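Peer 1: structure for the following, please:
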Amino acid sequence: MILTRIRTCLALLCLAVSSHANAGATEWMPFTVDDGHILVDITMAGHPVKAILDTGAEYNGISHAFIKHYQPDLVRAGRTRIKGPFGEDIRDRYNAVDVKIFGVDLELDKLVDLDFGSSENALLLGAGFFDDFITQVDYPNQRIRLIDRDSINIAEYRNVRVEQDAKSYMLLVNVTLNKQEDVWLILDTGLNGGIMVERRIARNNNWLNGDFKTVTTDSVGVARDQDIESFLMPSVILGPYEVENVIVSTPVEGQDLHINTDVGAKEQTGTRIRGNKVHGLLGYDVLKHFVLTIDYERGYMHIGLPEDI
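Peer 2: The predicted model follows:
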């Protein structure tokens, strides 16, 4: 259930965008949701496949399963250190990969060899890919479009507290958990749960000591897997909205949650970005209710409900 305080702002925003649509906005492009991930149809190295849109990744990746299955002629560009929520690894990197997405032919460089699914889900696009545009993601209607930044000033409509990491391009969103704790979380469309938070936050608020029933499961990361404890949180407040019964997860006792703020950097939760302390990730189980309009470069975001369009 979602409780709202503002219901007209999205309609005004979409009206402003529509007035510039011919000059500055792409057509809506459908996407599918697979295990919480946004998937769009693309062509890569001549093969019709899909791309995962992951605002929680500061790099772009190519699926190891795609490389193994299609054996494309790729230009190897050395190796790089990658880092996920549960650890890090060294992977190959490729340049000059032909991709067609949103009707545009591109040649992408620095694609990291990653394990993120089947050969069909071939490309991972991180937040930096969308830095030149305003991105509008309509989760309930499963569609996405790009808007020229000169067409509209999102600062006039923003209704969520957001900051941006200057190095990784990832957005940090301020969220209130269980009406107890204000935290800064990375906006992560690649997280198939609701919220991943460092264990200290959950422990200090007594969420793991009897307040909520927890379940231990295995979670898959880009570098390695790890056991996590999950529970349902009664209230999560994001901007002018409150979402009830959100899946919240935290690493098991003795494990760390590593926040992906810079490729190769040995950062962990608690790292300060622009003076804000980052405590976890904000994912699909919260975002799925909303239409998101995001200016990655300037660090602005608006959320609304689809019926207001």
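Peer 1: could you use CA atoms for every contact and neighbour count after this?
Peer 2: Will do.
Peer 1: what are the contacting residues of the longest strand belonging to the chain?
Peer 2: Assignment by DSSP state E gives strand 226-238 as the longest strand of the chain. For strand 226-238, the external contacting residues (Cα atoms under 8 Å, 6 or more residues apart in numbering) are 86, 160, 174-179, 212-220, 242-252.
Peer 1: to compare against the first, here's the next sequence to fold:
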Amino acid sequence: MKYAYLLILLLAPLRALAAVSEWVDFTLHNGHVYLPITVEGIDTHVLLDSGAQVHAINKAFIGKNNLDLSTGAKMRIQGVHDTEDRTTYNNVKVGLFGSEFELDKVVEFNLGHHSSGMLLGAGFFNPFIIQINYPEKKIRLLTRDSVDMNEASNVRSMDNRGNGMPIAEIGINGENFWFLVDTGSSSGIFMERRYASRAGLLDKVDGSESSRGVNSTGIQDVANADTVRFGPFEIADVKVSFPAPGETTNLESQFSETRSRIKGKRIVGIIGYGLFQYFLLTMDYKTGKIHVSLPPEK
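Peer 2: Down below sits the predicted model:
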């Protein structure tokens, strides 16, 4: 995949930022960002998912450590492929970024191996600006008084009418579309089939693959877009997936409450790690403002 830097704009406000946290190393696994965390005093790892509207705890982690958590009300969760009622827990003790706190309404999910204890959604980061340096695998949190994101933003983006999920406009083969920005997605670009057709991708399908959400699986067709524009960058030969003929999908995060609906702009899909992997991404969850750049040279 090749990228061309089209504009060098608005970088100065991001040169020297007063960070709430120091840069913290994270682990990338299948395109997902994981950080060290303690849950109920137990060392584990947390998945950061900017597209998730809920926090989640791994069922396998609960079982492995015989946790006796305070049960809350059931929550109906809409995944990529279907919907299920899920158990929630209250007063879950968490330690992260040098702070300790408790979380309520933490949803039980199957998050794979018990070494991954939790998922933190957008609600955790709403008070902050978050910077993720994907190539160097580092992350930090910033206060809003440290950078003016209205000035620094170089991606057409916005908050999604108060549901905590930033959305951004990208161009695919010259056609512009709005996408959910989801740091918890390992894919590059996932979009509705009819809009993939508008971008001229149906004639470029070179295979299919199985996609697993939190509730079920589905089949996706895969094609490569000739060009994708993301802020001031143009990227060539980008993988795009979309539902195979006859497949249906919910184009929201796989960790969404059913009462939450994407409003405002027409959202056609989700963008994730496959698009972000070359960049330093700065996001303000409250305003939806996004800045994308190449990491500074050492």
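Peer 1: filter the contacts of strand 226-238 of structure 1 down to the buried ones, ChimeraX style.
Peer 2: Under the burial definition 16 or more other Cα atoms under 10 Å, those of these that qualify are selected in ChimeraX by:
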select :86,160,174,175,176,177,178,214,219,242,243,244,245,246,247,248,249,250,251,252
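Peer 1: the contacts of strand 226-238 of structure 1 in strands, which ones?
Peer 2: 174-177, 215-219, 242-251.
Peer 1: circling back to that earlier point, quick check: the longest strand of structure 1 aligns to which part of structure 2?
Peer 2: Per the alignment by TM-score structural alignment, strand 226-238 of structure 1 matches residues 218-230 in structure 2.
Peer 1: what about that stretch, how far off from structure 1?
Peer 2: Comparing stretch 218-230 of structure 2 with its match in structure 1 after superposition yields a mean distance of 1.1 Å (mean Cα distance after the TM-score superposition for structure 1).
Peer 1: test my guess that residue 3 of structure 1 contacts residue 304.
Peer 2: No. The pair residue 3 of structure 1 and residue 304 does not pass the contact test of Cα atoms under 8 Å, sitting 11.5 Å apart.
Peer 1: quick one: the helices in the stretch 1-150 of structure 2?
Peer 2: Counting by DSSP state H, counting those that start in this stretch, the stretch 1-150 of structure 2 has helices at residues 59-64, 122-125, 149-152.
Peer 1: make a markdown table out of those and add mean neighbour count and distance to residue 135 of structure 2.
Peer 2: Output for the helices of the stretch 1-150 of structure 2, formatted as a markdown table (neighbours: other Cα atoms under 10 Å; distance: least, Cα to Cα, whole Å):
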| stretch | mean neighbour count | distance to residue 135 of structure 2 |
| --- | --- | --- |
| helix 59-64 | 16 | 29 |
| helix 122-125 | 20 | 21 |
| helix 149-152 | 16 | 21 |
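Peer 1: can you redo those helices as a markdown table with distance to residue 108 of structure 2?
Peer 2: As requested, the helices of the stretch 1-150 of structure 2 are exported to a markdown table (distance: least, Cα to Cα, whole Å):
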| stretch | distance to residue 108 of structure 2 |
| --- | --- |
| helix 59-64 | 6 |
| helix 122-125 | 17 |
| helix 149-152 | 34 |
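Peer 1: and of these, who's closest to residue 113 of structure 2?
Peer 2: Distance to residue 113 of structure 2, taken as Cα to Cα, is lowest for helix 59-64 among the helices of the stretch 1-150 of structure 2, at 6.6 Å.
Peer 1: higher neighbour count, residue 3 and residue 304 of structure 1?
Peer 2: More crowded of residue 3 of structure 1 and residue 304, by other Cα atoms under 10 Å: residue 304, with 25 against 11.
Peer 1: can you tell me what that one aligns to in structure 2?
Peer 2: Using TM-score structural alignment, the equivalent of residue 304 of structure 1 in structure 2 is residue 293.
Peer 1: residue farthest from the centroid of structure 1?
Peer 2: Here structure 1 reaches farthest from its C-alpha mean at residue 210, the gap being 30.6 Å by Cα atoms, centre = their mean.
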